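[1] A predicted structure for the sequence below; I have some questions about it.
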Amino acid sequence: MHIKTSDQEKLNMGFGGYTCNWGLHICGLYETEAERDEIIFGFLHQGAIEKDKQLYCPEEHSQEEFIEKYGKFYPECKHHPHDPALFTIRGAKEFYYPGGTFSPLAMDKSLNEYFNESQKKGRRNIRATAEMVWALEAIPGVEHLMVYESRLNYFIPGKPWISVCMYNVNKFSGSTIMNVLRTHPYTISGGVITQNPYYQDPDEWLRQNAPEFLTV
């Protein structure tokens, strides 16, 4: 099934028989390990087959567990996660708060740098996904997580980029999940992709919740 999410080229999501379009910011809501793995492994494996660049931040998996499980799921492709041309795998601290503090503006800068570097040899499609449970820790600045999520809606459109932000609904509060819905234009829930009726444009969400980040 195709879900038209932009005017860019089509991509195979790798699970559920779905295709979408590049330039997509989507939240994956899940309750079980099996739900999580179907999305993450299918999404990244499909990208590796298509020679996209995978940017993955494991948290409920360790990097070693992910690589081992990937090899079991796809034995003919077990080399994929070891190929730096296909995979960049970073832990949450390295990716989100390398200096010990989480900053949406620092994330803007690092993602732009990563994207610009990835495009130096021509257009390269980027598939990014992360297990967001790291944000349940008492990390300085983590209260601005939804600012980062909202600002991704400035960064992603128009780029050959898709971000799937994975939220375990058994671990996050209901109020956090509601803000997740307000900052992601599309959702995956129960393995089904839908346009999100709760989504707010970043100008609107930031104006209401974090105006100091609106024009930065």
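    Perfect, thanks for sending it.

[2] alpha carbons only for contacts and neighbour counts from here, please
    Noted.

[3] What distance do you get for Glu65 to Ile26?
    25 Å (Cα to Cα, to the nearest Å).

[4] more crowded one of the two?
    Ile26 (24 against 12; other Cα atoms under 10 Å).

[5] Correct me if wrong, but that one is in a helix.
    No - read with DSSP: H, G, I helix; E, B strand; the rest coil, Ile26 is strand and lies in no helix.

[6] hang on, it packs against Pro157?
    No - contact criterion Cα atoms under 8 Å: Ile26 and Pro157 do not qualify, at 11.8 Å.

[7] And the helices in this protein?
    Here the chain has its helices, by DSSP state H, at 33-49, 63-73, 92-96, 104-118, 145-155, 174-182, 202-209.

[8] which secondary structure elements does the longest one contact?
    Think helix 33-49. When contacts are defined as 3 or more Cα pairs under 8 Å, 6 or more residues apart in numbering; DSSP states H and E, helix 33-49 packs onto strand 53-57, strand 126-131.

[9] Comparison target below:
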Amino acid sequence: MKKIAAPIPFAGSQIDQPRHVCAFFNSPDEEYRVLLPFIKDGFQCGHKAIHIVDRDKRQDHLQRLTAAGIDTAVAEQSGQLEIRTDTDVYLPEGRFDADRMISAFEQLVSDDGTGGFPLRRICCRMDWAVESGSHVDDVIEFESRVNEVWLRHEDAVICTYDLGKFGADAIIDILRTHPMVVIGGILHKNAFFVPPDEFLREFRERRSRRSGSPGVA
């Protein structure tokens, strides 16, 4: 049976159940201003930090963590900090596979305190979806489907999106796939969230009409 962990403070509120959050930002500085207190609190709580970053921004990310007072060398050596690149995680061999990603996240999350870390705090930068080709529709489907994983686990995942890189229609659908949302630097329960079964049925019908191909059940 899934245990119920205490809410996690984040962006002026608390992350409750399920802990799948989309966060919209206008700049990296705004993003780190919101994320760093959450990241630092995780280290103080003994949680594992898993950060998926742009392949070209790993050093910048480490420098920002260090400037915030986090000893990244010690944290990486102990296993408390794990930094992965977006292309390695999401696009091995240059291809996005939602089924593979669902399995990967299922393996990534914790439910029994293995490895000495009671919870994982996962931060995923999602700009790769528009920068590495047209993966946006596939990612939106994945973001809806992966809610089934977070319903079974206590770990918190923050998916960050640059508002300047995604179109308005994509942003609306991304919003509808996350139970909680950060807008203007503040965390809110998401009144626009649509459960996966309902969202995926509607979204796949729209994709099918655009492509002129039969819908997928």
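    Here it is on my side, so go on. Because the structure is a prediction, the values reported are computed rather than measured.

[10] Nearest to Thr101 of the first structure, out of the helices and strands packed on helix 33-49 of the first structure?
    Closest to Thr101 of the first structure of these, according to Cα to Cα: strand 53-57, at 17.0 Å.

[11] can you tell me what part of the second structure the closest one aligns to?
    Counting by TM-score structural alignment, strand 53-57 of the first structure falls onto residues 48-52 of the second structure.

[12] Would you mind getting the average deviation of that stretch from the first structure?
    Compared with the first structure after fitting, stretch 48-52 of the second structure has a mean deviation of 1.0 Å; criterion: mean Cα distance after the TM-score superposition for the first structure.

[13] Measure how far that stretch is from the centre of its chain, please.
    10 Å (Cα atoms, centre = their mean, to the nearest Å).

[14] Would you mind listing the outside residues contacting that stretch?
    For stretch 48-52 of the second structure, the external contacting residues (Cα atoms under 8 Å, 6 or more residues apart in numbering) are 39, 42-43, 79-86, 89, 117-125.

[15] Emit the PyMOL select command for whichever of those are buried.
    Of the contacts of stretch 48-52 of the second structure, the buried ones can be selected in PyMOL as follows, counting by 16 or more other Cα atoms under 10 Å:
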select buried, resi 39+42+43+80+81+82+83+84+85+86+117+118+119+120+121+122+123+124+125
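
[16] middle-most residue in the second structure, spatially?
    Of all residues in the second structure, the one closest to the mean position by Cα atoms, centre = their mean is Cys159, 2.8 Å from it.

[17] corresponding residue for that residue in the first structure?
    In the first structure, the residue matched to Cys159 of the second structure (TM-score structural alignment) is Cys165.

[18] From Gly99 of the first structure, how far off is the closest residue to its match other than its chain neighbours?
    Distance criterion Cα to Cα, 6 or more residues apart in numbering; nearest residue to Cys165 of the first structure, sequence neighbours excluded, is Cys27 at 4.7 Å. Cys27 of the first structure sits 26 Å away from Gly99 of the first structure, going by Cα to Cα.

[19] and if you look at Phe41 of the first structure?
    29 Å.

[20] what do you get for Thr187 of the first structure?
    Distance from Thr187 of the first structure to Gly99 of the first structure, by Cα to Cα: 31 Å.

[21] Can you pick out the residue with more neighbours from these two?
    Higher neighbour count among Thr187 of the first structure and Gly99: Thr187, with 23 against 10, using other Cα under 10 Å.

[22] My read is that the more buried one contacts Pro197, right?
    No - when contacts are counted by Cα under 8 Å, Thr187 of the first structure is not listed as touching Pro197 (9.7 Å).

[23] can I assume the match of Cys159 of the second structure is in contact with Ala135?
    No - using Cα under 8 Å as the test, Cys165 of the first structure is too far from Ala135 to be in contact (11.8 Å).

[24] show me what contacts the counterpart of Asn112 of the first structure in the second structure?
    Aligning on TM-score structural alignment places Asn112 of the first structure opposite Glu106 in the second structure. Neighbouring residues of Glu106 of the second structure by Cα under 8 Å, 6+ apart: Val149.

[25] Contacts only, for the residue nearest to the centre of the second structure.
    Here Cys159 of the second structure is in contact with His20, Val21, Cys22, Ala23, Cys123, Cys124, Arg125, Met126 (criterion: Cα under 8 Å, 6+ apart).

[26] Check the alignment and tell me where the fifth one lands in the first structure.
    Right, the one you point to is Cys123 of the second structure. With TM-score structural alignment as the criterion, Cys123 of the second structure matches Thr129.

[27] Distance of its match relative to Gln46 of the first structure?
    From Thr129 of the first structure to Gln46 of the first structure the distance is 13 Å (Cα to Cα).

[28] Tell me if I'm right that Tyr30 of the first structure and Arg36 touch.
    Yes - with contact defined as Cα under 8 Å, Tyr30 of the first structure reaches Arg36; the gap is 6.0 Å.

[29] any residues in contact with both of the two?
    Counting by Cα under 8 Å, 6+ apart, the residues touching both Tyr30 of the first structure and Arg36 are Met166.

[30] For the closest residue to His45 of the first structure other than its chain neighbours, give me its contacts.
    The shortest distance from His45 of the first structure to any non-neighbouring residue, by Cα to Cα, 6+ apart, is to Gly14 (7.2 Å). By Cα under 8 Å, 6+ apart, the residues touching Gly14 of the first structure are Ile39, Gly42, Phe43, Leu44, His45, Gln46, Gly47.
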